[in-house]
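1. okay, predicted coordinates and the sequence, questions at the end:
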Amino acid sequence: MSESTTITADANIATLINVFTVTPDRQRELVDLLVRATEEVMRHLPGFISANIHASIDGTRVVNYAQWQSADAFQAMLDNPTAKEHMGKAGALAEQVDPHLHTVESVHHR
C-alpha cells in the first residue's frame, strides 16, 4: 500500500470508477469491506494494477478508483467467485452502486 497510483492519458488500461451511495452510518463499514476485499482478493488477480478507496466528507458516498490492465481482466475479476462474494456484500451495504469503466483522456498538474 506504499506505492502511488499513476494516472497518464496515454496508458492503455481500464479504469473503474465505482460510486457507492450509502447512509452515513454504513460508510465506514463499506470502506473497510472494500479495503479487505482489495487486500485479500483483488490485488492478487491477474491484470490488477491499483485501487484507491475514497470516502466523501458528508458520509454518503464511497468511490473505488481502480486500474486494470484491460477490460477483459476486469471482467475476469467479476467472474471470480471470491471477488463476486465480496462485491455482493459491498452492494448489500449500499443504497446504489454505479460502476463504469473509463479511459483517461487528460491529466493536469500544477
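-> Now that the structure is in, tell me what you want to look at.
2. use CA for all of it now, contacts and neighbours both
-> Noted.
3. Lys84: helix or strand, and which one exactly?
-> Element membership for Lys84 (DSSP states H and E) is helix 81-93.
4. structure B:
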Amino acid sequence: MPFISLEDNHLTVLNLFTTDKPENQDRLIEEMTKIVDAAAYEGWMSSTVHAGVDLPGTANFIQWRSGEDLEKRYSGEEFKHRTMPVFSEITTSIRLLQNEVAYVLTSDALGGKVEIGPHRDDYTCISVFTVRADGQDEAVDALGAAQEYFKDLPGFRSHVVLKGLRARGLDGTFVVSYSQWDSKEAFEAYRDQPAEEQPEARKAAVARIRAVVEGAPSTNTYQVVHTRAAGE
C-alpha cells in the first residue's frame, strides 16, 4: 500500500474532479479504477482513488518517480484523446496538481507513517489553498509546523502538507493539506470548534494563513475506495 513520506522525494500528483450528480461520481470512480488497474506507465508508482463525501467528486492521490515521467503520460495519445475527453463529459471541474511533500505529522499511534488505502477507515479532508506567489513558504509553515497541536486532538490520525509545483486547471501558487481522522464526527468537532475554545496556536496559525491566501480554500472530504501500486 502507498505511504506518504518526506524522505521518498516522489512527485505527488493530486487529481481533483468535481461533478454535480452522485451517479457521475460513481462513473468517475469506475473510470478511474479502470485506469489504475491497467496502469503500467514508466515512472508510475501508485494511485489511490478517493470518493467525495460532503460534495460529489473524486480525488486521485498519485505518486510518480519524476515530473518527466508524468509529462510523458500527459503527452500520450491515450491521455489526450480518451482519458481527458471521458472525464470532461462527467465533471464540472478538473484540477491536476503536481506537488512535493513538505510536512508530515502523525498521531503517536501511527509512529510517523502515513498509509493510504481502502483497507483503512480514514475520514480524509483535502483542502487546496491558493496563495500569494511570495507567500507559499509561509503558508506551508503555517499549515504544517505551526499546527503541531493536531497531535492533541481527539480522533486525529495524520496531517500532510503538499507544496504546489505546477498545475493544470488551477491558476496561481498553491498549497494543499491532506488530513486523516478516525471519523466524520472527530473531524467536524475540530472543524467546528468555536473560536473562543480554540488553542492559541490554532488562532495564530489561522491568522498567518489568512495573511497570504487569496480567496477561500477549496475543501472536500473523502473515503478511499481503491488503490494500487506498481508491481501489484
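-> It's in. Just so it is clear, the structure is predicted and the values come from calculations on it, not from any experiment.
5. what lines up with Val161 of structure 2 in structure 1?
-> In structure 1, the residue paired with Val161 of structure 2 is Ile53, using TM-score structural alignment.
6. could you give the separation of the helix or strand that contains its match from the chain centroid?
-> Per DSSP H and E, Ile53 of structure 1 falls inside strand 48-55. With CA atoms, centre = their mean, to the nearest Å as the basis, strand 48-55 of structure 1 stands 5 Å off its chain's centre.
7. list the buried residues for it?
-> 48-53, 55 (16 or more other CA atoms under 10 Å).
8. determine which two of these are furthest apart.
-> Phe48 and Ala55 (21.5 Å; CA to CA).
9. re earlier: from what I can see the match of Val161 of structure 2 touches Val63, true?
-> Yes. Counting by CA atoms under 8 Å, Ile53 of structure 1 does reach Val63; the two are 5.8 Å apart.
10. you'd agree Gly215 of structure 2 is in a strand?
-> No. The assignment for Gly215 of structure 2, made by DSSP: H, G, I helix; E, B strand; the rest coil, is coil rather than a strand.
11. which residues touch the residue nearest to it when sequence neighbours are not counted?
-> Spatial nearest neighbour of Gly215 of structure 2, excluding adjacent residues (CA to CA, 6 or more residues apart in numbering): Thr130 at 7.1 Å. Going by CA atoms under 8 Å, 6 or more residues apart in numbering, Thr130 of structure 2 touches 172-175, 213-215, 217.
12. likewise Asn52 of structure 1?
-> 64-66.
13. identify the residue nearest Pro24 of structure 1 in space, chain neighbours excluded?
-> Nearest non-adjacent residue to Pro24 of structure 1 (CA to CA, 6+ apart): Gly59, at 4.4 Å.
14. how about the secondary structure of the one you found?
-> coil.
15. in terms of contact, does it touch Phe20 like I think?
-> No. Taking contacts as CA under 8 Å, Gly59 of structure 1 lies outside contact range of Phe20: 10.9 Å.
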